[in-house]
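A structural model of the following input is requested.
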Amino acid sequence: MRRVLVLGGTWDARDLAARLDADPAVSVTSSLAGRVRDPVLPVGDVRIGGFGGVDGLAEWLQVNDIDAVVDATHPFAARITANAADATARVDVPLLVLRRREWEPGPGDRWHTVPDLAAAAGAVPALGERVFLTIGRQGVDAFADGSGWFLVRAIDPPDVSMPARSELLLDRGPFSVDDEVSLMRRHRIDVVVTKNSGGALTSAKLEAARRLDIPVVMVSRTPIPVGVASTSDLEVAVRWLTQPHGQRPRIV
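The predicted structure follows:
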């Protein structure tokens, strides 16, 4: 029995857990950080909550005799990814990062790519007064001193400072393009701020912005740690996990 730990509550992580759970030769445990109040749970065994940093994760991997780890967390969960890289290296457990492909600008897009949320907050005033903030609930405080009006969309309410002039919209994707166009028109949005999380689940806002000729401030991802194998292909991840160690496909 091959024991696999899947980190993350993303759709990618749930898809992977379902595939692995169907394999009688694999025992899969999914780990969720517990930051979402009502998460959509994957099939199979689930643990909720942190490990206690690198030391705690390394100990958990050894105690539970884990054979491989897949980091399928949100592309912006940089701290978890770094901890996973350090912990697996310490106890010599293979690690694979499963990351959906980044969004790329197309014809008609008006993207302003920035390295982080602080830079995004600095870019907004020159682009518009009414801001659609779609970065989730974490990091909203980077915009707390903004003078504009903000529509903040998140699954759960932010536990940090909100902009003084703002409206909170609690909602969970997927979203349709028509609904996103209607939402932006209704709130007279001038600029969209988002993270380059990739995937189809929340990409409709980008098509809506393109249709309405609205600029998008796009926050870049933090790079995956050097030397860590990664893929955006679920099938590659499944083969990597289900093949014997010496026969796993090489991933760089």
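
for the rest of this, base every contact and every neighbour count on C-alpha atoms.
Fine.

need the contact list for the residue nearest to the spatial centre of the chain.
In the chain, the residue lying closest to the centroid (CA atoms, centre = their mean) is residue 74, at 2.1 Å. Residues in contact with residue 74 (CA atoms under 8 Å, 6 or more residues apart in numbering) are 8-10, 99, 197.

in strands, which of the residues you listed fall?
Per DSSP state E, strands hold no members of the contacts of residue 74.

let's compare: structure for the following, please.
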Amino acid sequence: MHVLILGGTAEARDLAGLLAADPAPGWRVTSSLAGRVSTPRLPPGAVRVGGFGGAEGLAAWLTGHRVDALVDATHPFAAAMSLHAAEAAARTGVPLLALRRPGWTPAPGDVWHDAGSLTEAAGLLPSLGRRVFLTTGRMGLAAFAALDELWFLVRSVEPPGEPAPSRTEVLLDRGPFTLAGERGLLRRHRIDVVVTKDSGGAATAPKLLAAREARLPVLVVRRPPPPEGVRTVTTPEQARSWLAHCTP
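Got it, this is the predicted structure:
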């Protein structure tokens, strides 16, 4: 049974590992990575890197490589790829499952502000603080580029490109992060507001705990809605169970 995992997340790697460790059903797993990170963490099994050329290209790949099941385990904000996956699955009849880690929810003591997009977040930001810890990834900095009156600490895995805010310090780092480390980072850089996407998961959650302790406002960009009609699970174990019932 050939399974294509649209990956790049910890959940995708964990699912590939579960399937690789369970050879009884005869899994053949291919993980697809977008290629935006030069040194990605590779999952077990076969790996392809790069785009497919939209929904049509993905549909052709599914057919040409005789894929029996498709798992969309991309980042919760990879809306275009998720839409392409839904369209390609509909064209080919390949069963599709979305694997999404649960989003974060505020707890007592949190000072959260919601935004529907990076652009909306940039509009709200000047009213919340002046020294910003920006953890939304390197691809969306253009939304904040005009905020010259603010200072930004930008953390990303790869160096960000232009345009970017004029007063920016870049911190190249990759999670998981610790609560002690996040406490120290906020203190050293005198951060007074945190900006994040609702990515969910434990690897980057300590920044939210550190912000809660310091009573800092956190600007949270909400997730885009998933494609309609796609079944969704939240754990690799649930995805593996679903795959066990997808007999080709």
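
quick one: which of the contacts of residue 74 of structure 1 is nearest residue 50 of structure 1?
Comparing the contacts of residue 74 of structure 1 against residue 50 of structure 1 with CA to CA picks out residue 8 as the nearest, at 11.0 Å.

and that closest one, what pairs with it in structure 2?
Counting by TM-score structural alignment, residue 8 of structure 1 corresponds to residue 7 in structure 2.

tell me how many other residues crowd residue 122 of structure 1.
Residue 122 of structure 1: 13 surrounding residues under other CA atoms under 10 Å.

now residue 229 of structure 2
The local packing of residue 229 of structure 2 (other CA under 10 Å) involves 7 other residues.

weed out the non-buried ones from the contacts of residue 74 of structure 1.
Using 16 or more other CA atoms under 10 Å as the burial test, these include 8-10, 99, 197 as buried.

would JSON lines of the residues you listed with distance to residue 50 of structure 1 be doable?
Shown next, in JSON lines, are these (distance: CA to CA, whole Å):
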{"residue": "8", "distance to residue 50 of structure 1": "11"}
{"residue": "9", "distance to residue 50 of structure 1": "13"}
{"residue": "10", "distance to residue 50 of structure 1": "16"}
{"residue": "99", "distance to residue 50 of structure 1": "20"}
{"residue": "197", "distance to residue 50 of structure 1": "22"}
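
and of those residues, the nearest to residue 232 of structure 1?
Nearest to residue 232 of structure 1 out of those is residue 99 (CA to CA; 4.9 Å).

would you confirm that that closest one contacts residue 230?
Yes: between residue 99 of structure 1 and residue 230 there is a contact at 7.1 Å, judged by CA atoms under 8 Å.

what residues does residue 14 of structure 2 make contact with?
Residue 14 of structure 2 sits next to 43, 236 when contact means CA under 8 Å, 6+ apart.

next one: it from residue 53 of structure 2, what distance?
Separation of residue 14 of structure 2 from residue 53 of structure 2 (CA to CA, to the nearest Å) stands at 26 Å.

ditto for residue 104 of structure 2
Residue 104 of structure 2 sits at a distance of 32 Å from residue 53 of structure 2 (criterion: CA to CA).

wasn't residue 177 of structure 2 part of a helix?
No: going by DSSP: H, G, I helix; E, B strand; the rest coil, the assignment for residue 177 of structure 2 is coil, not a helix.

can you give me the strands in the stretch 1-150 of structure 1?
Taking DSSP state E, counting those that start in this stretch as the criterion, the stretch 1-150 of structure 1 contains strands spanning 2-7, 26-32, 45-48, 68-71, 95-98, 111-114, 130-134, 149-154.

longest helix in structure 2, please.
As assigned by DSSP state H, the longest helix anywhere in structure 2 is helix 79-92.

what's in contact with stretch 41-60 of structure 1?
Residues outside stretch 41-60 of structure 1 that contact it (CA under 8 Å, 6+ apart) are 9, 13-15, 17-18, 21, 28-34, 83-84, 86-88, 90-91.

look at residue 104 and residue 53 of structure 2 and report which has more neighbours.
Legend: neighbour count by other CA under 10 Å for residue 104 of structure 2 and residue 53, higher for residue 104 (16 against 12).

how many neighbours does the closest residue to the more buried one other than its chain neighbours have?
Leaving out its chain neighbours, the residue that sits closest to residue 104 of structure 2 by CA to CA, 6 or more residues apart in numbering is residue 200, at 5.1 Å. The tally of other residues near residue 200 of structure 2 (other CA under 10 Å) stands at 17.

and if you look at the one 10 residues further on?
Residue 210 of structure 2 has 21 neighbouring residues, counting by other CA under 10 Å.

can you check residue 22 of structure 2 too?
Neighbourhood size, residue 22 of structure 2 [other CA under 10 Å]: 12.

cool, the one 5 residues further on as well?
The criterion is other CA under 10 Å. On that basis, residue 27 of structure 2 has 18 neighbouring residues.

do the same with residue 63 of structure 1
The burial count for residue 63 of structure 1: 9, using other CA under 10 Å.

how about residue 61 of structure 2?
Other residues lying near residue 61 of structure 2 total 16 when counted by other CA under 10 Å.

again with residue 160 of structure 1
Residue 160 of structure 1 has 13 nearby residues by other CA under 10 Å.

and it, that's in a helix?
No: in this structure, residue 160 of structure 1 is coil, not part of a helix, as judged by three-state DSSP.

show me what it aligns to in structure 2.
Per TM-score structural alignment, residue 160 of structure 1 is aligned with residue 162.

before we move on, what about residue 183 of structure 1?
Aligned partner of residue 183 of structure 1 by TM-score structural alignment: residue 185.

could you do residue 103 of structure 1 as well?
In structure 2, the residue matched to residue 103 of structure 1 (TM-score structural alignment) is residue 104.

much appreciated, bye for now.
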